[in-house]
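Engineer: what's the 3D shape of this:
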Amino acid sequence: MASAGKRRRLSETAASFIVDSLLLLEVADTLENLCSVNPSKNVLILPMKMKNSNAAHSGEGCSFSKAYCDVANKETGFYFVDVFRRGLDMLLEFVHDKKLPEKTQEKFILRKLLEFLSADECISDVQGLTETELTATLANHLFGKLATTANYVMDAKCAGKKTNQCLCGGKDCILTGRYGDTSIGNAEVWHGNIKIILNGNCVIEPDSGNQGGTTTLSTNPQIIAETVVFSFLQKQNHPERETFLAPCIGVRYSDLFVMFYDAEHDVLLESCRIPLAKAKEPNKFSVTAVIVSWMVVNYKFLCTGLTEEMINFYKAEFFEQAGSKLDVYKVKLYMGNVTSLQTTVAKPRQFPGRENPYMIERRKTLKEAVEQCEEKFSHAGFTRGHLSHN
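Structural biologist: Purely as a prediction, here's the structure:
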């Protein structure tokens, strides 16, 4: 991916953000679609109920790659922006009234989005990339650029050559992330390595499952397990937050989707597919994908959490699936250095002793001595249970 040579200018003044009218129209049009009653235009999130899983597998927990989770989609869809009302209102006020957020942090976040859109970022040909390479490239050229900082950690255990050079083809394009330990969870329950963790707040994972159309839900068990564990981990590490609706972005070559889980209210949501590129300009990011990604990677500031209807009527029933291991999910999850349990302790290798007449004779004599002692002990009212062995 390489930025277009011609960039639309964005004002650097603190008082106002100046963007051209075409960009404002694109943003306004996208927001209108996100709020549209037409399901072919908007982005919906559907609640899911867990029917069966190995979240509480007996003995050793299951790795994410071996996670099993049978879910059923509820026959109700909610607007994606319904859980990002702060982000929607921020953009709406800017587009409609040219009003800027009052908080410095929110101004900074808004500027990140407008600068990205003004830069007119291009998409290179990603079809030749592996799923891992695709995920890293999107983290470098989309998700990282929309976040407050472009720091992300990539799984050091993933296959392929480790290099700081971006795979977009640009000679001077360097990855802003690093390779490291991305393991999360607990070996007693779901656990494993995430492909990418962005700023410690958002999981990004390739989706190699369902390859259907843009409205087809993935219900990828690995991504469900990662989202659930990550939400519990965020709640454990950041109890002060207003909401624990933690996201995981699933990416494919032509689209992306977002999985959410709320570890406090036990609600699991999955968005429909969102095309990465514009329909008429396949080398450009779609504004919808950009705005959705911007809201997700900055969910700490833009997410308003579940609505009352979601909380009261659309439980995922993961708590029931977790059963006796629910406390592990709630208070015993870790980030980093998470490995699988050894179900049995390795025993030292045993070697047979070579027999000889001397040892055979001594063994016979010792047996007679033990029998004599036991006889004396029994006459005195003692048993072998009174003996103490070192």
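Engineer: only C-alpha atoms for contact and neighbour calcs from this point on.
Structural biologist: Will do.
Engineer: for the longest helix along the chain, which positions count as buried?
Structural biologist: Ordering each helix of the chain by length in residues (DSSP state H) puts helix 357-379 first. Neighbour counts over helix 357-379 (16 or more other Cα atoms under 10 Å) mark no residue as buried.
Engineer: and that helix, how far out from the chain's middle?
Structural biologist: Between the centre of helix 357-379 and the centre of its host chain there is 65 Å, according to Cα atoms, centre = their mean, to the nearest Å.
Engineer: same check, this time on stretch 254-269
Structural biologist: 10 Å.
Engineer: for residue 71, what are its contacts?
Structural biologist: Applying Cα atoms under 8 Å, 6 or more residues apart in numbering to residue 71 gives the contacts 48, 49, 50, 51, 52, 219.
Engineer: need these in JSON lines (columns: secondary structure).
Structural biologist: Output for the contacts of residue 71, formatted as JSON lines (DSSP: H, G, I helix; E, B strand; the rest coil):
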{"residue": "48", "secondary structure": "strand"}
{"residue": "49", "secondary structure": "strand"}
{"residue": "50", "secondary structure": "strand"}
{"residue": "51", "secondary structure": "strand"}
{"residue": "52", "secondary structure": "strand"}
{"residue": "219", "secondary structure": "coil"}
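Engineer: now the buried members of these.
Structural biologist: 48, 49, 50, 219.
Engineer: what's next to the helix or strand hosting residue 248, contact-wise?
Structural biologist: Applying DSSP states H and E as the criterion places residue 248 in strand 245-251. Here strand 245-251 makes contact (Cα under 8 Å, 6+ apart) with 135, 201-207, 223, 226-227, 230-231, 234, 256-263, 296, 305-306.
Engineer: now the other sequence, so there's something to compare against:
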Amino acid sequence: MSNPRPKIKHDYKHILVKNALYSIDNFEVFPLVLNKICQARKDLSFCNAAESFTFTDAICRVEKEPKDHGNKDLVKLRKLKNIFQDGIRVLDKYIRDDILPKDKGAKFAVENLLCFFLKNFQNQVEYTSIYNLIEAARKLYNAVHDVKFDSEVPIILAHHLLSQLVVCPAYVVDQQNRGSRSTRCPCCMEEMSGTFGDTSMGSTSVWHGRLDILFDHVFVVCTSSLDNNNDDDDDEGQSSSVAIVYEEQRGALKNTKKIKDQLRAQNIVFSFVQKRFHPDLQHFLVPHIGISEDSVQLYFYDCEHDILIESRQEKLFVSEEEINMKTIIGLWLVLNHKYFCSGITEEMKTGGFTAGFLENYPARKKDI
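Structural biologist: Next up is the predicted model:
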């Protein structure tokens, strides 16, 4: 039987949500288009979607578009909150009217977020800042940085972080990561709420491969290779569910072409998979998460409108004792995107956000 939810002081709950809304206002995303230089030269090496390649060998080179040149309207579009308007309205209504959503899933998601904050922040009555010293953050930080094997990190992140933020905590870890492991978390030996199983996706005629973690209605992929490079540079001339990729090479999300290509390919394929098996969805903007023990980067692709979006790289921890509120609220929205994601806005559809994937590979979408 699950433990009863702890009661949370009313005023403090509102402080938490206000800080959550404030932090998400600064969460930036950028539209991506397939590299125009390569296209102009008819260099097909900018994208190998027309051939059979695993995700780790995928090529999907892009550049950030459109160039805003100081255009304030375009700058405003580059906010994560624009594609999560349903979630923003839910949190705003809670602050103004103290009302939780009627939808059971959305209500449970908000309660999960509040309970996560309560468990992770000390002295909730006295503190008004969201960035407090937290014992749970210290434990999580130590757990993911002191692992014996890199393959343990996806399990630890799923058990201690991701499953705490999603409505359904059940998940599937790639069975090839199991080895001789039991179904217990390697850092605390608690029984996992997930299992090991098949996480393969895609078609062998195009991009395909295994993902690291699958949540119910949220596809989490944990990839390999992240670092602290500035992620503002384009790749010019050169990488309902959520995919989360864990980077096996320790550190922040690496700005390497290879890992970014992998993330984009997985994101594009999964959007088509969702549309094929769930054609009645309200929209097909599918999220994808790249995550390491230090950093998070979000991707989104809408196969109906051919729009590919990438967030800035965000730190998971502010310090060894502080969790990053901005990153947590971003993860929470994405993991619960079936309740909170409003999809591509009309301004994005007409604002030059088209990626060019369907234009260059119109015949391949039926093979995915």
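Engineer: would residue 151 of structure 2 count as being in a helix?
Structural biologist: Yes - according to three-state DSSP, residue 151 of structure 2 belongs to a helix.
Engineer: aligned to it, what sits in structure 1?
Structural biologist: Superposed on structure 1 with TM-score structural alignment, residue 151 of structure 2 falls opposite residue 132.
Engineer: what of residue 281 of structure 2?
Structural biologist: Under the alignment (TM-score structural alignment), residue 281 of structure 2 pairs with residue 241 in structure 1.
Engineer: state the distance from that match to residue 360 of structure 1.
Structural biologist: Residue 241 of structure 1 is 73 Å from residue 360 of structure 1, where distance means Cα to Cα, to the nearest Å.
Engineer: in strands, which of the contacts of strand 245-251 of structure 1 appear?
Structural biologist: 202, 203, 204, 205, 206, 256, 257, 258, 259, 260, 261, 262 (DSSP state E).
Engineer: what's the closest non-adjacent residue to the residue nearest the centre of structure 2?
Structural biologist: Centroid-nearest residue in structure 2: residue 289, 3.0 Å away (criterion: Cα atoms, centre = their mean). Leaving out its chain neighbours, the residue that sits closest to residue 289 of structure 2 by Cα to Cα, 6 or more residues apart in numbering is residue 244, at 3.9 Å.
Engineer: so who does the corresponding residue of structure 1 for residue 183 of structure 2 touch?
Structural biologist: Aligned by TM-score structural alignment, residue 183 of structure 2 pairs with residue 164 of structure 1. Neighbour list for residue 164 of structure 1: 174, 175, 178 [criterion: Cα under 8 Å, 6+ apart].
Engineer: quick one on the thing from earlier: and the residue nearest to residue 289 of structure 2, how many neighbours does it have?
Structural biologist: Using other Cα atoms under 10 Å, residue 244 of structure 2 is surrounded by 34 other residues.
Engineer: which residue ranges of the stretch 51-200 of structure 2 form strands?
Structural biologist: Counting by DSSP state E, counting those that start in this stretch, one finds strands in the stretch 51-200 of structure 2 at the ranges 53-54, 62-64, 171-174, 195-197, 200-202.
Engineer: so the first one corresponds to what in structure 1?
Structural biologist: So that's strand 53-54 of structure 2. Going by TM-score structural alignment: strand 53-54 of structure 2 matches residues 62-63.
Engineer: what does the strand or helix carrying the residue nearest to residue 289 of structure 2 contact?
Structural biologist: Using DSSP H and E, residue 244 of structure 2 sits within strand 243-246. The contact list for strand 243-246 of structure 2 (Cα under 8 Å, 6+ apart) reads 153-154, 211-214, 218-224, 263, 266-267, 287-292.
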